[in-house]
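# generate coordinates for the sequence data below:
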Amino acid sequence: MRNRIRYLTAACRYGWKAHGMGESDPAARVTAPQVENARHQYLTRAQMLAVCRQCTNRTARLAIRIAFYSGMRLGEILRAEVSGQAWVLRDTKNGNPRIVPMHPRAAVCARAFEPCPKITIQRAWERARDRADMHGFHFHDLRHSAATEMANAGVDLFTLGRVLGHKDQRSTQRYAHHYIDTLAAAVGKIGQKNPHHLQKKAA
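Below you'll find the predicted structure:
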């Protein structure tokens, strides 16, 4: 329903802008229902490697590693341009260009990767996933895996959102529960004396 409403509003807005149909945007007050479709499944590095070992398609195997170590979507991996030690995405889901730094473990994969049809990688992923007894995982969950790995390592939400290319910070908030230890440490600093201040006072 949400998608249909968006298609209709986009068509109406195009008619208004491009062909002067109407005096104002007919879709300005149309709202689409919110859908809670966020997935919280992610693979550990060991699980990702287990799927790779079961994958017989070399290109798909490289794509799996790149997705895990970059957080890029499959479509982004297929059209990303390698520039030095980073991937350049000139066209992204949110419409803004993005630079994704290259993890050392993904650099070798990037040099060997040759784009192929998206469906080829998806089918190879599904076969390898099932052989590894990880039914239910989607290729896109590798993106969540990258985000979770960064969150668990203490990367702040702002930086995490920049790496993933989130335009809306609400998209990044789904990973906030991984920061409980960091947040607890921050709260624990309340009321503590500042060592730097004490050094200046002693001097």
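
# for the rest of this, base every contact and every neighbour count on C-alpha atoms.
Fine.

# which helix in this structure has the most residues?
helix 2-19 (DSSP state H).

# got a list of contacts for it?
Residues from elsewhere that reach helix 2-19 (CA atoms under 8 Å, 6 or more residues apart in numbering): 21-27, 30, 32-34.

# stretch 32-45 now?
1-2, 5-6, 68, 137, 141-142, 144-145, 148, 174.

# excluding sequence neighbours, find me the nearest residue to the residue most central in space within the chain.
Using CA atoms, centre = their mean, the residue of the chain that lies closest to the mean C-alpha position is Leu164, 4.0 Å off. Leaving out its chain neighbours, the residue that sits closest to Leu164 by CA to CA, 6 or more residues apart in numbering is Gly71, at 6.0 Å.

# assign a three-state SS to Trp87, would you?
Secondary structure for Trp87, judged by DSSP: H, G, I helix; E, B strand; the rest coil, is strand.

# and what of Lys167?
Lys167 is classified as coil under three-state DSSP.

# hmm, Thr92 and it touching each other?
No - using CA atoms under 8 Å, Lys167 is not in contact with Thr92; the gap is 10.6 Å.

# overlap in contacts, those two.
Joint contacts of Lys167 and Thr92 (CA under 8 Å, 6+ apart) do not exist.

# quick one, strands of this protein?
For the chain, strands defined by DSSP state E occupy the ranges 81-83, 86-89, 98-101.

# so what's the gap between the shortest one and the chain middle?
Right, the one you point to is strand 81-83. For strand 81-83, the separation from the chain centroid amounts to 18 Å (computed by CA atoms, centre = their mean, to the nearest Å).

# helices of this protein, start to end?
Using DSSP H, the helices found in the chain span residues 2-19, 45-54, 58-70, 74-79, 104-112, 118-131, 141-152, 157-164, 169-172, 180-188, 195-202.

# let's have the ones you listed in CSV, adding distance to Val88.
What follows is these, written out as CSV (distance: least, CA to CA, whole Å):
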stretch, distance to Val88
helix 2-19, 29
helix 45-54, 24
helix 58-70, 12
helix 74-79, 9
helix 104-112, 12
helix 118-131, 19
helix 141-152, 17
helix 157-164, 12
helix 169-172, 21
helix 180-188, 31
helix 195-202, 41
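
# nearest to Arg98, out of those helices?
When the helices of the chain are compared by CA to CA, helix 157-164 sits nearest Arg98, at 8.4 Å.

# and the angle from the closest one to helix 58-70?
160 degrees (axes from the mean of the first three to the mean of the last three CA atoms, to 10 degrees).

# contacts for helix 157-164 next, please.
For helix 157-164, using CA under 8 Å, 6+ apart, the contacting residues are 71-72, 99-100, 147, 150-151, 167, 169, 171-173, 175-176.

# one more to line up against the first:
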Amino acid sequence: MTRFFPGAQAPETWSASMRRTKKIDLVGVDIASLPLPSTGEKLIYDSEALGLALRLRASGSRTWIVFESGKGKTRRRTLGDVFSLPVQSARVFCTVPLSTPQKDNPDLYFETASVAEVMAGYLAFGENRRWKPSTGRVMEGAARLHILPSLGARQVRAITRSEVMKWHQELTRTTSAARMALSTLSGMMLYAEDHGLRKGGSNPCRGLRKKTRGERGGHLTPATMRRLWKAIEGHAELYPDPCDVIRLLLLTGARKSEILTLEWDRVEDGRAVLEDSKSGPRTVWLCAPAVAILDRRRSLCGGRFVFPGMNDDAPRSSVDFAWKKIRKAAGVATLRLHDLRHHFAAVGVSNGLDLKVVGALLGHHDIDSTLVYAHMQTSAIKRSANRVSGLIDDALSDPGARSPTRHRPSRARSQQCVRSLGVSITEVGNG
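Presented below is the predicted three-dimensional model:
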């Protein structure tokens, strides 16, 4: 999709009436006083940014729109409400071409560049180099709606930590998108450092909590797991495909979308090598029970997808209906499918697996995503500390004397504990 920018020619697909429309400098216009059309909508085009227009509707809305061309067609995209997005920021969003020079061009920005100007370049950079289209849309929305109205006119180099903290606190009280807005602003500040607009390591967003780290990821109790597995088995005949999906989610810790869209060509040697996922290419490791499920399915159905939809050329889109039945039968009405992924991680962390290993198994892009389980590592560390101190105590004690105060479990009990621990570790280690 091509955005129009100053000096570009209007595409041939624009109508004659659009080309003949008189354009005005919208910076000097009192937008609130402009009369609304009696019916439908009216467009007023900006004279400075080709493709940018003010849309007035009879309903009372006043929004910025930008015309874009691609694949021989022209479409218009809404940028945002005019009272939330200043006209200068709207111009930047529609005037920066996607071919914006990157880090190797140190003269891309002036030292006095505003947040709006740098944000547009940052989003163009990510669209070209890093993000999925859906991620880019979310980040662009966060910038337009929550960053530019408050900080867009400020110089990037002048933004302070206290200013960001105040902005984020106010935003947190009004919208659930505050975390994404903070993450977007933080990424833009790093981008600004790369372009010499700020000193290295001066990101004012650094250290602010981008994610609420509550007590997420707790174990499902053994009793809950037994009820859940029994409910899955009880519904397997009626909902065979959804039950297999749920089994694989529980055994692998994969995301629902990764299992639903899994292709047979991606399954090999006890693993599923995904070309694309939420965090990019990654490997889902398959334990023996998961491999058995896939082997059984391979013998029953062909086609491209492990879980085909109504049309064999597309994957299954949902298992929500069957999941509601299963969790109701198991007595866990509030349990989410994604909680199975949390349980998978919790088993690993609470049994001593390093957070980096758990993050790799889950396909986390960075360690911050795995740190939500850090509170669970305390019990594993405590057990390890007790074991180490016990070994030291044994070494210091008189070999012929036995401490009357320390209980030594029987060999059978120790073996039972090891087997129990081994099952837990195997669930994650092979998953």
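
# could you tell me the TM-score of the two chains?
With the length set by TM-score structural alignment, normalised by the length of the first structure, the two chains reach a TM-score of 0.73; 183 aligned residues with a CA RMSD of 3.5 Å.

# circling back: so how far is Pro104 of the first structure from the residue nearest to the centre of the first structure?
Leu164 of the first structure sits 18 Å away from Pro104 of the first structure, going by CA to CA, to the nearest Å.

# could you do Arg6 of the first structure as well?
Arg6 of the first structure is 40 Å from Pro104 of the first structure, by CA to CA.

# thinking again about what came up before, next up, the contacts around the residue nearest to Leu164 of the first structure.
142-147, 163-164.

# any idea which of these has the most stuff around it?
Leu142 (28 neighbours; other CA atoms under 10 Å).

# quick check: closest non-adjacent residue to that residue.
Phe68 (5.1 Å).

# what's the answer for His135 of the first structure, then?
Arg129 (6.3 Å).

# isn't the one you found up against Leu49?
No - under the criterion of CA under 8 Å, Arg129 of the first structure makes no contact with Leu49, lying 10.6 Å away.

# of these two, which one has the most company?
Arg129 (24 against 17).

# what does the more buried one correspond to in the second structure?
Under the alignment (TM-score structural alignment), Arg129 of the first structure maps onto Arg327 of the second structure.

# so who does its match touch?
228, 231, 333-335.

# repeat for Ala176 of the first structure
151, 157.

# check Ala330 of the second structure too.
So Ala330 of the second structure contacts 224, 227-228, 230-231 (CA under 8 Å, 6+ apart).

# filter those down to the buried ones, ChimeraX style.
Selection of buried members from these for ChimeraX, criterion 16 or more other CA atoms under 10 Å:
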select :227,228,231
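
# as a markdown table, the contacts of Ala330 of the second structure with distance to Asp194 of the second structure would be great.
Shown next, in a markdown table, are these (distance: CA to CA, whole Å):
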| residue | distance to Asp194 of the second structure |
| --- | --- |
| Thr224 | 50 |
| Arg227 | 53 |
| Leu228 | 50 |
| Lys230 | 55 |
| Ala231 | 54 |
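
# so which of the contacts of Ala330 of the second structure hold up in the first structure?
Of the contacts of Ala330 of the second structure, the ones still in contact in the first structure (both residues aligned by TM-score structural alignment, their matches' CA atoms under 8 Å) are 230-231.

# quick revisit: buried residues in the longest helix of the first structure?
Buried-residue list, helix 2-19 of the first structure, by 16+ other CA under 10 Å: 9, 12-13, 16.

# specify which member of those residues is nearest to Arg123 of the first structure.
Thr9 (34.0 Å).

# distance check, the residue nearest to Val30 of the first structure when sequence neighbours are not counted against Ser24 of the first structure.
Nearest residue to Val30 of the first structure, sequence neighbours excluded (CA to CA, 6+ apart): Thr9, at 7.4 Å. Separation of Thr9 of the first structure from Ser24 of the first structure (CA to CA) stands at 13 Å.

# and Lys118 of the first structure, what pairs with it in the second structure?
Lys118 of the first structure maps onto Ser317 in the second structure, by TM-score structural alignment.

# same thing with Ile64 of the first structure?
Ile64 of the first structure maps onto Ile246 in the second structure, by TM-score structural alignment.

# count the residues that sit near its match.
Count around Ile246 of the second structure with other CA under 10 Å applied: 20.

# report the contact partners of it.
Leu337.

# give me that answer again for 7 Å
Applying CA atoms under 7 Å, 6 or more residues apart in numbering to Ile246 of the second structure gives no contacts.

# in the first structure, what sits opposite Arg341 of the second structure in the alignment?
Per TM-score structural alignment, Arg341 of the second structure is aligned with Arg143.

# ok, now which ones touch its match?
Counting by CA under 7 Å, 6+ apart, Arg143 of the first structure has contacts 67-68, 71-73.

# tell me the two of these that are most distant?
Across these (CA to CA), the longest gap, 9.8 Å, separates Phe68 and Arg73.

# which of those two has more neighbours?
Phe68 (28 against 21).

# separation between that one and Tyr14 of the first structure?
Phe68 of the first structure is 38 Å from Tyr14 of the first structure, by CA to CA.

# strands of the stretch 1-150 of the second structure, start to end?
2-3, 23-24, 41-46, 52-57, 62-70, 73-81 (DSSP state E, counting those that start in this stretch).

# where in the first structure does the third one fall?
When you say that, I think you mean strand 41-46 of the second structure. So strand 41-46 of the second structure is aligned with nothing, judged by TM-score structural alignment.

# what packs against that strand?
Strand 41-46 of the second structure makes packing contacts with strand 23-24, strand 52-57 when contacts are defined by 3 or more CA pairs under 7 Å, 6 or more residues apart in numbering; DSSP states H and E.

# let me know which of those is tucked in deepest.
strand 52-57 (a mean of 23; mean count of other CA atoms under 10 Å).

# can you tell me how far Met150 of the first structure sits from Pro104 of the first structure?
Distance from Met150 of the first structure to Pro104 of the first structure, by CA to CA: 15 Å.

# typed the wrong thing, it's Ala132 of the first structure
Applying CA to CA to Ala132 of the first structure and Pro104 of the first structure gives a distance of 26 Å.

# done for today, thanks.
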